[in-house]
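Q: quick one: sequence and predicted model below, then my questions.
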Amino acid sequence: MASPAVDDYLKAIYAHTEWQDERITPSQLAGELGLVPSSVTEMVQKLAAQGLVDHRPYGPVALTTAGLRRAAAITRRHRLIETWLVREYGYSWDEVHDEAEVLEHAVSDRLLDRIDERLDHPRFDPHGDAIPDASGRVEREPFVLLGLAPVGHVGRVLRVSDRDPDVLRAAEAAGVEVGVEVAVLAPTTIDIDGAPVELPSAASGAVWLSA
């Protein structure tokens, strides 16, 4: 079943376990996609029948090898397009997600390869999420969530979640960018170049640092 809806499901399942180990449940998947649980349950059953996910009633959902391959491919499309929009067209990192959601289903493989070449094969998107290569492989270093990092921890910002545009805008205004080195003063307070920076409370669950 080749459809944007299937790709969106697989991409959401893939993203859920990138920065933590717990598998996604159907109810979490429904919340992520903004759908009613009954619709999600029906689609998960269809995906399982096609060999794209493993799922037992009332249990979590996991990608099969085939599902992982397809999820990595659509995730690669999405993140390459986000990177392209930021670098080439001046989009801010809180604007690109919705645009990429539309374009990822329309861009041809040939154009995607040209975009990849134009950007010199980037490994990470503007938010710090890894861009799978053409074979689906990703590179990621050990990480810790800001809210779980001990006081005094020093690390580089690896990722700022794109789930909340307000957090992205606040992070950008405070100079919190991917690659910046920070020291943790509190769950939502960091030090950048000797200056304390207070972030919104939601940042404790949205910013990842190198471990």
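A: Yep, that arrived.

Q: going forward, measure contacts and count neighbours with C-alpha atoms only.
A: Noted.

Q: how about the helices in this structure?
A: Along the chain, the stretches classed as helices by DSSP state H are 4-16, 26-33, 37-49, 65-89, 96-103, 109-118, 165-173.

Q: need these in CSV (columns: distance to Pro200 and mean neighbour count).
A: Listed next are the helices of the chain as CSV, based on distance: least, Cα to Cα, whole Å; neighbours: other Cα atoms under 10 Å:
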stretch, distance to Pro200, mean neighbour count
helix 4-16, 22, 19
helix 26-33, 21, 17
helix 37-49, 30, 16
helix 65-89, 24, 21
helix 96-103, 21, 16
helix 109-118, 34, 13
helix 165-173, 7, 17
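
Q: second structure follows, compare the two:
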Amino acid sequence: MASPAVDDYLKTIYHHTEWQSERITPSQLAAELGLAPSSVTEMVQKLAAQGLVTHRPYGPISLSAEGEHRAASIIRRHRLIETWLVSEFGYAWDEVHDEAEVLEHAVSDRLLEGIDERLGRPRFDPHGDAIPDAAGDVHREAFVLLAAAVPGHSGRVLRVSDRDPELLRAVEAAGVAVGAEVTVTDAATLVVAGADVALPPAAADAVWLSA
């Protein structure tokens, strides 16, 4: 079942548990993909028959070992391409997602390896998401969502979700970047380089810090 549609399902399931532990439900998967629940149910059954996911009727969905390996391979492509576009072509971090969605299905394994080598085998993409290695392994440190961080917590910005380009621009305009050392005042305010920085309310659920 090699197809962009299958890849999108596997990527979405993978993403859902990448920064939290709750497994995705069929209704959440349908909402994420913008598809009818009946269509999602049918595809999940096909993925289960192929051994790519495990699922019981009306229960949450998990990737099998094979499904996780395949999802990691696609995500590796996507994130390497995003990193390449920012590094080599001057794209901003809010511009790369849609381009990578197209290119990830077109880039050959040979070219992808060349991109990885040229970039120096990066471990993270411009948004702070871990890039799986060729074996599908990822390396992350302990993290906390900004919304769950207690006042006074200090750490580095590990990741900013790429879901909302407008929010990415707002976070960048506030001077908050991946790797920045920050101290939490509250879910909407950080101290960066000794100065208070106000963030949009949506940032509380879109910014992750080192724990």
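A: Now that the structure is in, tell me what you want to look at. These figures come from a predicted structure and were not determined experimentally.

Q: what's the TM between chain one and chain two?
A: Here the TM-score for the pair of chains, by TM-score structural alignment, normalised by the length of structure 1, is 0.99; 211 aligned residues with a Cα RMSD of 0.5 Å.

Q: so which of the helices of structure 1 comes closest to Tyr58 of structure 1?
A: helix 26-33 (8.1 Å; Cα to Cα).

Q: the closest one vs structure 2, mean deviation?
A: For helix 26-33 of structure 1, the mean distance from the matching residues in structure 2 following superposition reads 0.9 Å, by mean Cα distance after the TM-score superposition for structure 1.

Q: what's the angle between that helix and helix 37-49?
A: Orientation of helix 26-33 of structure 1 against helix 37-49 (axes from the mean of the first three to the mean of the last three Cα atoms, to 10 degrees) gives an angle of 110 degrees.

Q: corresponding residues in structure 2 for helix 26-33 of structure 1?
A: Aligning helix 26-33 of structure 1 against structure 2 (TM-score structural alignment) gives residues 26-33.

Q: any idea how far stretch 65-84 of structure 1 is from the middle of the chain?
A: Counting by Cα atoms, centre = their mean, to the nearest Å, stretch 65-84 of structure 1 is centred 10 Å from the centre of its parent chain.

Q: what about that stretch, how far off from structure 2?
A: Stretch 65-84 of structure 1 versus its aligned partner: 0.4 Å mean (mean Cα distance after the TM-score superposition for structure 1).

Q: shouldn't Leu10 of structure 1 be in contact with Ala71?
A: Yes - assessed by Cα atoms under 8 Å, Leu10 of structure 1 is found in contact with Ala71 at 5.1 Å.

Q: rewinding a little: report the distance from the match of helix 26-33 of structure 1 to the chain centre.
A: What separates the centre of stretch 26-33 of structure 2 from the centre of its chain is 16 Å, taken as Cα atoms, centre = their mean.

Q: ok, residues contacting that stretch?
A: Tyr9, Thr12, Ile13, Ala36, Pro37, Val40, Thr41, Tyr58, Gly59, Pro60, Ile61 (Cα atoms under 8 Å, 6 or more residues apart in numbering).

Q: which of these sit farthest apart?
A: Maximum pairwise distance in those, criterion Cα to Cα, is 17.9 Å, between Thr12 and Tyr58.

Q: now the helices of structure 1 in a markdown table, with distance to Pro187 of structure 1?
A: Output for the helices of structure 1, formatted as a markdown table (distance: least, Cα to Cα, whole Å):
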| stretch | distance to Pro187 of structure 1 |
| --- | --- |
| helix 4-16 | 22 |
| helix 26-33 | 25 |
| helix 37-49 | 33 |
| helix 65-89 | 28 |
| helix 96-103 | 26 |
| helix 109-118 | 36 |
| helix 165-173 | 14 |
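
Q: so which of those helices comes closest to Phe124 of structure 1?
A: For these, the distance to Phe124 of structure 1 is smallest for helix 65-89, at 7.8 Å, taking Cα to Cα.

Q: in structure 2, what range does that closest one match?
A: Using TM-score structural alignment, helix 65-89 of structure 1 lines up with residues 65-89 of structure 2.

Q: chain center to the matching stretch, what's the gap?
A: Remark: stretch 65-89 of structure 2 is offset 10 Å from the chain centroid, using Cα atoms, centre = their mean.

Q: again with stretch 39-53 of structure 2
A: 22 Å.

Q: ok, Thr83 of structure 2 to Ala188 of structure 2 distance?
A: Thr83 of structure 2 sits 28 Å away from Ala188 of structure 2, taking Cα to Cα, to the nearest Å as the criterion.

Q: correction: Thr17 of structure 2
A: For Thr17 of structure 2 relative to Ala188 of structure 2 (Cα to Cα), the value is 24 Å.

Q: who has more neighbours, the two?
A: Taking neighbours as other Cα atoms under 10 Å, Thr17 of structure 2 and Ala188 compare with Ala188 leading, 16 against 13.

Q: and the closest residue to the more buried one other than its chain neighbours, what does it touch?
A: Nearest non-adjacent residue to Ala188 of structure 2, counting by Cα to Cα, 6 or more residues apart in numbering: Leu199, 5.1 Å away. Taking Cα under 8 Å, 6+ apart, we find Leu199 of structure 2 in contact with Ala170, Val171, Ala174, Ala188, Thr189, Leu190.

Q: can you give me the neighbour number for Glu190 of structure 2?
A: Actually, residue 190 of structure 2 is Leu rather than Glu. For Leu190 of structure 2, the count of nearby residues is 25 (other Cα under 10 Å).

Q: can I assume it is in contact with Ala198?
A: Yes - Leu190 of structure 2 is within contact range of Ala198, at 6.6 Å (criterion: Cα under 8 Å).

Q: now the common contact residues for those two.
A: Common neighbours of Leu190 of structure 2 and Ala198, counting by Cα under 8 Å, 6+ apart, are absent.
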